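Could you work out the structure for the sequence below:
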Amino acid sequence: MKLGIHLSIEHIIDELPILCTTYKLDCFQFFTKSPRRWSQKLIDESTAITFKKNMQNQNINPQNAFIHCSYLINPANPTSKTYSELEYELENAYRLGIYNLVLHPGSCKDSDCLEKASNTIKHILKQYPNINLLLENTTRIGSTLEDLKILKEKIGENVFYCIDTCHLFVTGYILDVDIIDKILNIDNIKLWHLNDSKAAFGSKLDRHEKLGKGLIGFENIKKLLRLPKIQNASFILETPGTNATRSKEIQILRKYL
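Predicted structure coming up:
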């Protein structure tokens, strides 16, 4: 099992591999730019070279690093901004030598939401055959695991899943790996976001909480992590706080595993 955190880019990107080692993480996730602004910012060559050099110096396998796409990208509403922003995210992953990119599938009110989202993603992803796209369950498209399965089937190769425990809980799923495995096939889940929930079961409110401080509870989280089926999985904490506080949560978790 690999445990890590979402590293804030309050530090420059090329320092993140060093922080990964400093905090004794097995894996890490990050944004390449602000997730709440349309910026279309590309990683410059100098940053990319230094980042990859630090990955090598810290002996971090690129498969243990994950980029999270901007929250503004909505594949189900394929505007020119969405196309451009998603393409920039894929290009940044390519420049940094990172092979796993986490994406929220988006939302729309039309009956063909899944068709629109899959067409948008498929069109852009085919330009980057070495990068895996990890579709995350959300409170919108992906609120049912069947949505994610359909999207993967429609898009095809290089599509996997990222499962968020808070999102599962607030969309009415208990943390039952057998149920998830039956729908998605556990081998297709490349990453788990490990978060407790401030909001109630089935509420569809996306409100992350520190582990053990929310309504999922620490006992349920420990039971999940001890299940044999996911012992080779990667887990990233996106809990409220800082890099330092999230790394302390990792240290606490390790005492129980």
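
Could you use CA atoms for every contact and neighbour count after this?
Fine.

tally of neighbours for the nearest residue to residue 120 once chain neighbours are set aside?
Nearest non-adjacent residue to residue 120, counting by CA to CA, 6 or more residues apart in numbering: residue 75, 5.6 Å away. If you count neighbours by other CA atoms under 10 Å, residue 75 ends up with 25.

What distance do you get for residue 75 to residue 115?
Distance of residue 75 to residue 115, computed by CA to CA, to the nearest Å: 10 Å.

In a helix, the residue nearest to residue 120, correct?
No - checked against DSSP: H, G, I helix; E, B strand; the rest coil, residue 75 lies outside a helix; its state is coil.

Pull the contacting residues for it.
Residue 75 makes contacts with 82, 83, 105, 106, 107, 116, 117, 118, 120, 121, as judged by CA atoms under 8 Å, 6 or more residues apart in numbering.

can you rerun that using 10 Å?
By CA atoms under 10 Å, 6 or more residues apart in numbering, the residues touching residue 75 are 82-83, 86, 103-108, 113-121.

Please pick the buried ones from those.
Among the contacts of residue 75, those classed as buried by 16 or more other CA atoms under 10 Å are 82-83, 86, 103-108, 113-114, 116-121.

any idea how far residue 47 lies from residue 210?
Per CA to CA, residue 47 is found 32 Å from residue 210.

what about these two, which has more around it?
Taking neighbours as other CA under 10 Å, residue 47 and residue 210 compare with residue 210 leading, 21 against 16.

show me the contacts for that one.
Residues counted as contacts of residue 210 (CA under 10 Å, 6+ apart) are 194-198, 217-218, 237-241, 245-246, 249.

One more pass at 7 Å, please.
Neighbour list for residue 210: 195, 196, 239, 240 [criterion: CA atoms under 7 Å, 6 or more residues apart in numbering].

So the last one sits against residue 211, correct?
Right, residue 240. No - the pair residue 240 / residue 211 is not scored as a contact, 9.6 Å apart, by CA atoms under 7 Å.

Neighbour count for those two, which is higher?
When residue 240 and residue 211 are compared on other CA under 10 Å, the one with more neighbours turns out to be residue 211, at 26 against 15.

Alongside the first, I'd like the structure of this one:
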Amino acid sequence: MLTIGCHLSFAKGYEALGKDALEIGANTFQFFTRSPRGGKAKPLNLEDVEALNKIIKENDFKHILAHAPYTLNACSNKEYTREYAEEVMLDDIYRMSFIKGSLYNFHPGSHVGQGVDDAVVMISDMLNRVLTPEQETIVLLETMAGKGSEVGRTFEELKMIIDRVEVKEKLGVCWDTCHLYDAGYDLVNDLDGVIDDFDRIIGLEKLHAIHINDSKNPFHSHKDRHEKIGQGSLGLDTFVNIINHPKLKHLPFYLETPQDDLEGYKQEIALLRKNYR
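So this is what the prediction gives:
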């Protein structure tokens, strides 16, 4: 079965997330635990969480994914920004502990001129303070397009972080198809090669999720602008190949395409289900 969902608004609460997912034919979803611009999260309502867990159990949802705010930067040149990143991640992992089988995704950050080596130390040091063997939620490093001073534009950079983390079993990777293609990984013409590179450098057992997005930009552009499925430079055939690839098809897929409302996501989910074999 294809496990697919999209990014949903958390404005109405946990139970509403589950209901919105059902409405669009999803069996998983992604959401921000707080504003994508950062700040404090709403007080945790455990009754609301349990209402979501009931929907998850009754409808066999898999791997609910929380996304860290975009302002989380563990390798900033400002100490207070790095401290904020750690505080947010600790709080978010605690919140996700109430949702079984959950995942937590974050952008590794931007080194702002300090260099990749120093950034890797900062990111991995934070993860060593945050991750514990007891937690259930798996934390995921997202592959990045490489704009500006982003860290994580190559599999090698992600491996540098993973290698320094002590509780490796609680750390994985989330592919973003738009980011990968914009970073120079040719998912269109050499999907097998990209998969083999990831397996050789990091290991496919570390790949836990895929953000499935077309790109408004050409190959190797380092731009990071998402497009609707089949309307960008990757094209529908690429996504059909990805969701049906024997080494990827078991993973959960999350749409982050530019949509005006849930109907757009519903149509994309139906399109991908139609092409799933």
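
quick one: which of the contacts of residue 210 of the first structure is most hemmed in?
In terms of neighbours by other CA under 10 Å, those top out with residue 196 at 29 neighbours.

Aligned against the second structure, show me the partner of that residue.
Counting by TM-score structural alignment, residue 196 of the first structure corresponds to residue 214 in the second structure.

what residues are up against its match?
177, 178, 226, 227, 228, 229, 230, 231, 232, 233, 234, 235 are the contacts of residue 214 of the second structure under CA under 7 Å, 6+ apart.

from these, which two are the most distant?
Farthest pair in the contacts of residue 214 of the second structure (CA to CA) is 177 and 231. Separation: 13.7 Å.

quick one: which of these two has more around it?
Comparing residue 177 of the second structure with residue 231 by other CA under 10 Å, the one with more neighbours is residue 177, at 26 against 13.

Would you mind measuring from the residue mapped onto that one from the first structure to residue 189 of the first structure?
Counting by TM-score structural alignment, residue 177 of the second structure corresponds to residue 165 in the first structure. Distance, residue 165 of the first structure to residue 189 of the first structure, by CA to CA: 13 Å.

Could you do residue 220 of the first structure as well?
Counting by CA to CA, the gap from residue 220 of the first structure to residue 189 of the first structure is 20 Å.

Of these two, give the one with the bigger neighbour count.
residue 189 (21 against 14).

returning to that earlier point: show me the subset of the contacts of residue 210 of the first structure that the second structure keeps too.
Among these, the contacts conserved in the second structure (both residues aligned by TM-score structural alignment, their matches' CA atoms under 7 Å) are 195, 196, 239, 240.

was I right about the first one contacting residue 209?
Going back to what we said before, that points to residue 195 of the first structure. Yes - using CA under 7 Å, residue 195 of the first structure makes contact with residue 209 at a distance of 6.3 Å.

which residue ranges form the helices in the second structure?
Using DSSP state H, the helices assigned to the second structure run over residues 14-23, 46-58, 79-96, 116-130, 155-164, 177-183, 191-201, 236-244, 262-274.

right, and those - which one's nearest residue 39 of the second structure?
Among the helices of the second structure, helix 79-96 comes nearest to residue 39 of the second structure, with 8.7 Å by CA to CA.

Please find the angle between the direction vectors of the closest one and helix 46-58.
Helix 79-96 of the second structure and helix 46-58 are oriented at 60 degrees to each other (axes from the mean of the first three to the mean of the last three CA atoms, to 10 degrees).

Report the angle between helix 79-96 of the second structure and helix 116-130.
Going by the same axes, to 10 degrees, helix 79-96 of the second structure makes 40 degrees with helix 116-130.

got the buried residues for helix 79-96 of the second structure?
81, 82, 84, 85, 86, 88, 89, 92, 93, 95, 96.

Show me what the third one aligns to in the first structure.
It stands for residue 84 of the second structure. With TM-score structural alignment as the criterion, residue 84 of the second structure matches residue 81.

For that match, give its distance to residue 124 of the first structure.
Distance, residue 81 of the first structure to residue 124 of the first structure, using CA to CA: 13 Å.

Show me the contact partners of stretch 128-142 of the first structure.
Outside of stretch 128-142 of the first structure, the residues within contact range by CA under 7 Å, 6+ apart are 99-107, 143, 145, 147-148, 158-164, 167, 171, 204, 206.

Apart from its neighbours in sequence, what residue is nearest the counterpart of residue 225 of the second structure in the first structure?
Taking TM-score structural alignment, residue 225 of the second structure has residue 207 as its aligned residue in the first structure. Leaving aside its sequence neighbours, residue 207 of the first structure sits nearest to residue 198 (CA to CA, 6+ apart; 5.3 Å).

That neighbour against residue 211, yeah?
No - using CA under 7 Å, residue 198 of the first structure is not in contact with residue 211; the gap is 10.4 Å.

Quick one: residues contacting the counterpart of residue 14 of the first structure in the second structure.
Under the alignment (TM-score structural alignment), residue 14 of the first structure pairs with residue 15 in the second structure. Neighbouring residues of residue 15 of the second structure by CA under 7 Å, 6+ apart: 48, 49, 51, 52.
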